[in-house]
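S.K.: coordinates only, sequence not included:
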């Protein structure tokens, strides 16, 4: 079997939780190398993977097919460029880059070398998002008029030991979680004509943004839908993850996809009932059917992050379409840049 020999650029939370488990259980991949600058935390779980001490050593490995750039945000552009120049296929963690110019340069470089460049927008395979897509495809709410997506977090203190909160190598909530909720909205409704946003730092002594509310105006696929995207580190009482209102009904969903929690606990993808959500977390569908009011839980579809790597294999080895193609994710970075401009200028910014 022609397995894809894969290397991880880091073995922090992203490598341990979101990448190594899926690569290791997928028979089409080989977890060949893991970058750990001084430790050997991966040795116990992945004894067959060699540990390298630098990114240069990783991309210099002969026979390595694919490199996963799961390093701090501010390094994504440089590391992805160097990996592509070394002739490797590349997966970049979200956010793809910090600027549109960087993103477009990487896309052009990958195309010129005939290499795959994908962005790890894994939350396209969240169970709640897949359920939203199903509800919309079935027209259960009638003509949709309003879409709200909120990613709640609660940490009312600033962690000084992580780049995500110091701003040293990127970080901040808009690039971190905004990259997910914006991508999901664009998947559903297309790119908007304009953006209106408020981005702020609300926690005491905060150094990066920890709050945003972003309105995407007149999306290409559904110009009449009002889109609101929100996240904050000060949501002690959770808001709904999704709220959808149509002319014939509503859908309200609380709670987060269970895959991250399962992975953090050490469960492996493919275990029985993987990605399934407890019925107590199913969203509420409120509509009419055959002239009668329906107000009942709507079954959540199972989440499936493994589908991301399945598609990477199908694309690289079988030529199938790439589902999280960096070319389309450039639009997400464009919207994040526009949201920041909108917040600074306190005005609507056209795309």
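M.R.: Looks like it came in fine. A quick note: this is a predicted structure, and the numbers were derived from the prediction, not measured.
S.K.: drop to CA atoms for contacts and neighbour counts, all remaining ones
M.R.: OK.
S.K.: where along the protein do the helices fall?
M.R.: Remark: helices assigned in the chain by DSSP state H are 13, 20-25, 55-59, 76-85, 100-113, 127-137, 163-166, 173-176, 178-189, 259-264, 306-318, 326-345.
S.K.: looking at those, which is closest to residue 48?
M.R.: helix 20-25 (10.3 Å; Cα to Cα).
S.K.: ok, structure two:
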């Protein structure tokens, strides 16, 4: 499954980067399908600077990928052989990017909140159905280091009988 990425900000660094690097190094295994590779094929960003910086630092950690920037970067990405596209732009840009992905017949993974109103959501659901592709909201905390540590503590029974919790997200 070949991936495209729209946006390379904090969410990319915290969630997608570790995923793509881990999968590149270790692959995924599914009993029904065997070993699965999920290469990052192309990225689309406004300026391309973060993507270029990542390309330079990620040699050997991920497969080489195309870096598209500018106002037509998403259109260029969608011409690449990607099976799905992850949209991790600022929230107010999710809808237009998601629409383009679905209209191109690509599967969509979109960060929360997926869109800003229910009419947009209805339109994306309709487009996914019309194009016979999936549109899903990403559960980005799956690979978050703090959440992984918490799950390990619960699994190892270090934490038992947790009745309540509180957390707060502090942006850097």
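M.R.: Alright, I've got the coordinates. Because the structure is predicted, anything quoted here is derived from the model rather than measured.
S.K.: need the helices of the first structure in CSV with distance to residue 196 of the first structure, can you?
M.R.: What follows is the helices of the first structure, written out as CSV (distance: least, Cα to Cα, whole Å):
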stretch, distance to residue 196 of the first structure
helix 13, 32
helix 20-25, 37
helix 55-59, 39
helix 76-85, 27
helix 100-113, 18
helix 127-137, 23
helix 163-166, 24
helix 173-176, 14
helix 178-189, 13
helix 259-264, 30
helix 306-318, 31
helix 326-345, 6
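S.K.: got these as JSON lines, with mean neighbour count columns?
M.R.: Converted to JSON lines, the helices of the first structure look like this (neighbours: other Cα atoms under 10 Å):
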{"stretch": "helix 13", "mean neighbour count": "11"}
{"stretch": "helix 20-25", "mean neighbour count": "20"}
{"stretch": "helix 55-59", "mean neighbour count": "19"}
{"stretch": "helix 76-85", "mean neighbour count": "20"}
{"stretch": "helix 100-113", "mean neighbour count": "17"}
{"stretch": "helix 127-137", "mean neighbour count": "19"}
{"stretch": "helix 163-166", "mean neighbour count": "18"}
{"stretch": "helix 173-176", "mean neighbour count": "22"}
{"stretch": "helix 178-189", "mean neighbour count": "21"}
{"stretch": "helix 259-264", "mean neighbour count": "16"}
{"stretch": "helix 306-318", "mean neighbour count": "17"}
{"stretch": "helix 326-345", "mean neighbour count": "21"}
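S.K.: looking at those, which is closest to residue 294 of the first structure?
M.R.: Smallest distance to residue 294 of the first structure across the helices of the first structure (Cα to Cα): 14.4 Å, for helix 127-137.
S.K.: Relative to the whole chain's centre, how far out is that closest one?
M.R.: Taking Cα atoms, centre = their mean, to the nearest Å, one finds the center of helix 127-137 of the first structure at 16 Å from the center of the full chain.
S.K.: got it, and stretch 38-48 of the first structure?
M.R.: Mean C-alpha position of stretch 38-48 of the first structure versus that of the full chain (Cα atoms, centre = their mean) differs by 26 Å.
S.K.: same thing with stretch 79-87 of the first structure?
M.R.: Between the centre of stretch 79-87 of the first structure and the centre of its chain there are 22 Å (Cα atoms, centre = their mean).
S.K.: and that stretch, which stretch of the second structure?
M.R.: The aligned range for stretch 79-87 of the first structure in the second structure is 97-105, by TM-score structural alignment.
S.K.: related to what we said a few turns ago, closest one to residue 227 of the first structure among the helices of the first structure?
M.R.: Closest approach to residue 227 of the first structure among these is made by helix 178-189 (7.9 Å; Cα to Cα).
S.K.: What is the aligned counterpart of residue 227 of the first structure in the second structure?
M.R.: Using TM-score structural alignment, residue 227 of the first structure sits opposite a gap in the second structure.
S.K.: State the distance from residue 227 of the first structure to residue 20 of the first structure.
M.R.: Going from residue 227 of the first structure to residue 20 of the first structure by Cα to Cα, to the nearest Å gives 34 Å.
S.K.: residues in contact with residue 329 of the first structure?
M.R.: 96, 119, 183 (Cα atoms under 8 Å, 6 or more residues apart in numbering).
S.K.: Nearest to residue 47 of the first structure, out of the helices of the first structure?
M.R.: Closest to residue 47 of the first structure of the helices of the first structure is helix 20-25 (Cα to Cα; 11.2 Å).
S.K.: which residues in the second structure does that closest one align to?
M.R.: So helix 20-25 of the first structure sits over residues 17-22 in the second structure, by TM-score structural alignment.
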